[in-house]
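In: sharing a sequence plus its predicted fold:
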Amino acid sequence: MSGIHPADQATRAELLEVEARRRQALIDGDIAALDDLFDDSLVHIHAPGLVHDKAHLLEHVAARRAYLDMWRGELNMRVAGDIAVVTGELTNRMRAPGGGERTLSGPVTQVLHRGADGAWRYVSFQMTPHGDEVWGKLPSEQDAANEEDSR
């Protein structure tokens, strides 16, 4: 039997609250809040593949103030001891480097660790933007889509 299981309701509520704080701190450029939310070991992989450690991510947020809004889709939360893995859709509305705005969406994987103080902190983050699905759907995915369409 695996030690990984779906988050219970209490843990799910805690993780949703931490994620809401993360999103708001990015929008507000609240470096102190982000410093508290991110573990010192953080590895943050932005959608275009740029990799930041905690110090560089905090500098990135402070210097660029890119985030205007963000929202999440349904989240899958799994827990193994003091580690949580959260996956799901994220949409960011951001300032564009040359002016104006851009919106970027894609699935995200986040790993959090609950420290000795009981607080959940992000240790890993990766967003993969939606792009071309060159392989298309698997036969089983096509069957499921056809079945749903026939309802």
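Out: Here it is on my side, so go on. Numbers count the residues shown, from 1 in each chain.
In: please make it C-alpha for all contacts and neighbour counts, starting now.
Out: Will do.
In: which helix in this structure runs the most residues?
Out: helix 9-28 (DSSP state H).
In: contacts for it?
Out: Contacts to helix 9-28, defined as CA atoms under 8 Å, 6 or more residues apart in numbering, come from residues 31, 33-34, 37, 61, 65-70, 77, 120.
In: roughly how far apart are the spatially most central residue of the chain and Met77?
Out: Closest to where the C-alpha atoms of the chain average out (CA atoms, centre = their mean) is Val108, at 4.5 Å. According to CA to CA, to the nearest Å, Val108 stands 12 Å off from Met77.
In: which residues do those two both contact?
Out: Counting by CA under 8 Å, 6+ apart, the residues touching both Val108 and Met77 are 86-87.
In: this is the other structure I want to compare:
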Amino acid sequence: MQEALIALEAQRCQALVAGDLSGIDAVLDAQLVYVHSTGLVHDKPQLLDFLAHRIRYEAVERQGLVVHPHGDVAWMTGLMRLRGQRMPGGEAVASTAFVSQLWVHTAGAWKLRGFQATRVDDAAWAK
């Protein structure tokens, strides 16, 4: 299960960079609560709209992922580094964050139900 969730997270990151909204939608739970490192909070429809119209990711990387399984729920933690541009103006965005994710196994598939990012110093990435 741990390897499957880490692979699913890698697919989610690749979909973010590719702008693949259907791929992202497929891994998000209907009850999603997504908290960006800026404090912006989205549910699933709001996040998909944000990804479609407000940001374009050039890179999304993960490091040090640890999965804490408990039955049909798993908590994933680790670092995330991203780079992109805000739309429509093209303002550069880059950050490193510590991320906690809540994954739930429902209807035969793992879905991302909770996401909380907290900015950390970029030097944390190299450790």
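Out: Received it, and whenever you're ready, just let me know what you need. All values derive from a computational prediction rather than experimental measurement.
In: contacts only, for the alignment partner in structure 2 of the residue nearest to the centre of structure 1.
Out: Residue pairing (TM-score structural alignment): Val108 of structure 1 is matched to Val99 of structure 2. By CA under 8 Å, 6+ apart, Val99 of structure 2 lies in contact with 76-80, 115-118.
In: likewise Val111 of structure 1?
Out: The contact partners of Val111 of structure 1, taken as CA under 8 Å, 6+ apart, are 83-86, 122-125.
In: one more pass at 10 Å, please.
Out: Shown in contact with Val111 of structure 1 (CA atoms under 10 Å, 6 or more residues apart in numbering): 42-43, 77-79, 83-87, 120-126.
In: what helix or strand does it sit in?
Out: Per DSSP states H and E: Val111 of structure 1 is located in strand 101-114.
In: just Asp29 of structure 2 next, same as before
Out: In the assignment (DSSP H and E), Asp29 of structure 2 maps to strand 28-35.
In: helices or strands up against that strand?
Out: Using 3 or more CA pairs under 10 Å, 6 or more residues apart in numbering; DSSP states H and E, the elements in contact with strand 28-35 of structure 2 are strand 41-42, helix 44-53, strand 92-106, strand 109-119.
In: closest one to Gln85 of structure 2 among those?
Out: Among those, strand 92-106 comes nearest to Gln85 of structure 2, with 4.6 Å by CA to CA.
In: any idea how far Val43 of structure 1 is from Asp53 of structure 1?
Out: Asp53 of structure 1 is 5 Å from Val43 of structure 1, where distance means CA to CA.
In: list residues touching both of these two?
Out: Taking CA under 10 Å, 6+ apart as the contact rule, Asp53 of structure 1 and Val43 both touch 123-124.
In: these two: who's more crowded?
Out: More crowded of Asp53 of structure 1 and Val43, by other CA atoms under 10 Å: Val43, with 20 against 17.
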